[in-house]
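> structure, please.
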Amino acid sequence: MNISDCMTREVRTISLDNSLQSAAQTMGDLDCGFLPVVDGERIVGIVTDRDIAVRGMGRGLEANAGVSEVMSQDVCYCFEDDTAEDVLINMSDIQVRRLPVLDRAKRLVGIVSISDLASNGEASAAGVTLGDIARPSECHSQRL
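Next up, the predicted model:
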């Protein structure tokens, strides 16, 4: 199965000039925790609810601060013609639960999540991937 067969095609994006508050409101309206940040048609970052809470509010930024101050600029993504198996392996390796989906011209065409993959015939592989994603990591540890 290719990612184009199971991805979410209707993607809401925000721009670099959006505030943390507007990003949070959009996430609340959509009941999601992840938004691609675009500059025109080009994806330039990802902002998550955790970015807003930890990198934004946790560091004393005001609600009107720009998402560019907290977004991740190293965007991991997959292509719409990638196989579900390859994307699950990639998600496991980089420990993420969702990825922007690009066409070969690198335009955003969708989002794919572990849930999308699990509900489209990849439940067993998605479960293994989720276990790998949740493994302890030095980058995200509360150990002293």
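> every contact and neighbour count from this point should use C-alpha atoms.
Fine.
> just the strands in the chain please.
Secondary structure of the chain by DSSP state E: the strands cover 14-15, 34-39, 42-48, 78-79, 98-102, 108-113.
> let's have these in JSON lines, adding distance to Cys6 and mean neighbour count.
Compiled in JSON lines, those are given as follows (distance: least, CA to CA, whole Å; neighbours: other CA atoms under 10 Å):
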{"stretch": "strand 14-15", "distance to Cys6": "23", "mean neighbour count": "20"}
{"stretch": "strand 34-39", "distance to Cys6": "18", "mean neighbour count": "21"}
{"stretch": "strand 42-48", "distance to Cys6": "21", "mean neighbour count": "20"}
{"stretch": "strand 78-79", "distance to Cys6": "12", "mean neighbour count": "24"}
{"stretch": "strand 98-102", "distance to Cys6": "11", "mean neighbour count": "23"}
{"stretch": "strand 108-113", "distance to Cys6": "7", "mean neighbour count": "22"}
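> please give me the structure for this one as well, since I'd like to look at both together:
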Amino acid sequence: MKVQDLMTKDVSCVQPGDSVMQAAQVMKSRNVGSVPVCEGKKVIGMITDRDITVNAVAAGKGADSKIDACMTREVISCKPDTDAHEAADIMARHQIRRLPVCDASGNLVGICSIGDLATVDIHINEAGDALSQISQPAGQQQLH
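Prediction:
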């Protein structure tokens, strides 16, 4: 099964110049913990609830501080035709729960979550194994 068959296609994103409050409001309205940061349709980062907490609030920045000051800039993504098994491996390897799906030009076309992978029988407990590896502290992953 391909990621394009599982991914959420209606994805909200924010711009790097938006405030962290705007990002938090998008997360609340969509009931998600992370949002892609885009310039136009190109993904340039991700902002998570943890980024807001650690990189903005704990650093003493206000709700009006800009997303680009606290977002995660390293974007791990996949293509729509990526196999679901490979997506689970990518998530486990990089300890992420959501994977932006970008076309060949780098434009956001969807997002695939660990929950999306868990809804299909991609392999005996493969999504669970990926989640287990994602949840371990960095550097302590077990290899299977």
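> and the TM-score between these chains?
Put the two chains on top of each other and the TM-score (TM-score structural alignment, normalised by the length of structure 1) is 0.92; 139 aligned residues with a CA RMSD of 1.4 Å.
> dump the strands of structure 1 to a markdown table, plus distance to Arg55 of structure 1.
Shown next, in a markdown table, are those (distance: least, CA to CA, whole Å):
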| stretch | distance to Arg55 of structure 1 |
| --- | --- |
| strand 14-15 | 18 |
| strand 34-39 | 14 |
| strand 42-48 | 10 |
| strand 78-79 | 25 |
| strand 98-102 | 20 |
| strand 108-113 | 23 |
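> Val67 of structure 1: which of the ones you listed is closest?
strand 42-48 (7.0 Å; CA to CA).
> who wins for proximity to Cys139 of structure 1 among the strands of structure 1?
Using CA to CA, the strands of structure 1 put strand 42-48 closest to Cys139 of structure 1, at 16.9 Å.
> how close does Val128 of structure 1 sit to Asp93 of structure 1?
Val128 of structure 1 sits 12 Å away from Asp93 of structure 1, taking CA to CA, to the nearest Å as the criterion.
> actually Gln73 of structure 1, not the one I typed
Counting by CA to CA - Gln73 of structure 1 and Asp93 of structure 1 are separated by 19 Å.
> repeat for Arg50 of structure 1
20 Å.
> likewise Leu20 of structure 1?
Counting by CA to CA, the separation of Leu20 of structure 1 from Asp93 of structure 1 is 29 Å.
> between those two, who's got more neighbours?
Neighbours per residue (other CA atoms under 10 Å) separate Leu20 of structure 1 from Asp93, with Leu20 holding more: 27 against 12.
> so who does the more buried one touch?
Residues near Leu20 of structure 1 by CA atoms under 8 Å, 6 or more residues apart in numbering: Ile52, Gly56, Ala63, Asn64, Ala65, Gly66, Val67.
> for structure 2, just list every one of the helices.
In order along the chain, structure 2 carries the following helices (DSSP state H): 20-30, 49-51, 84-94, 114-118, 126-135.
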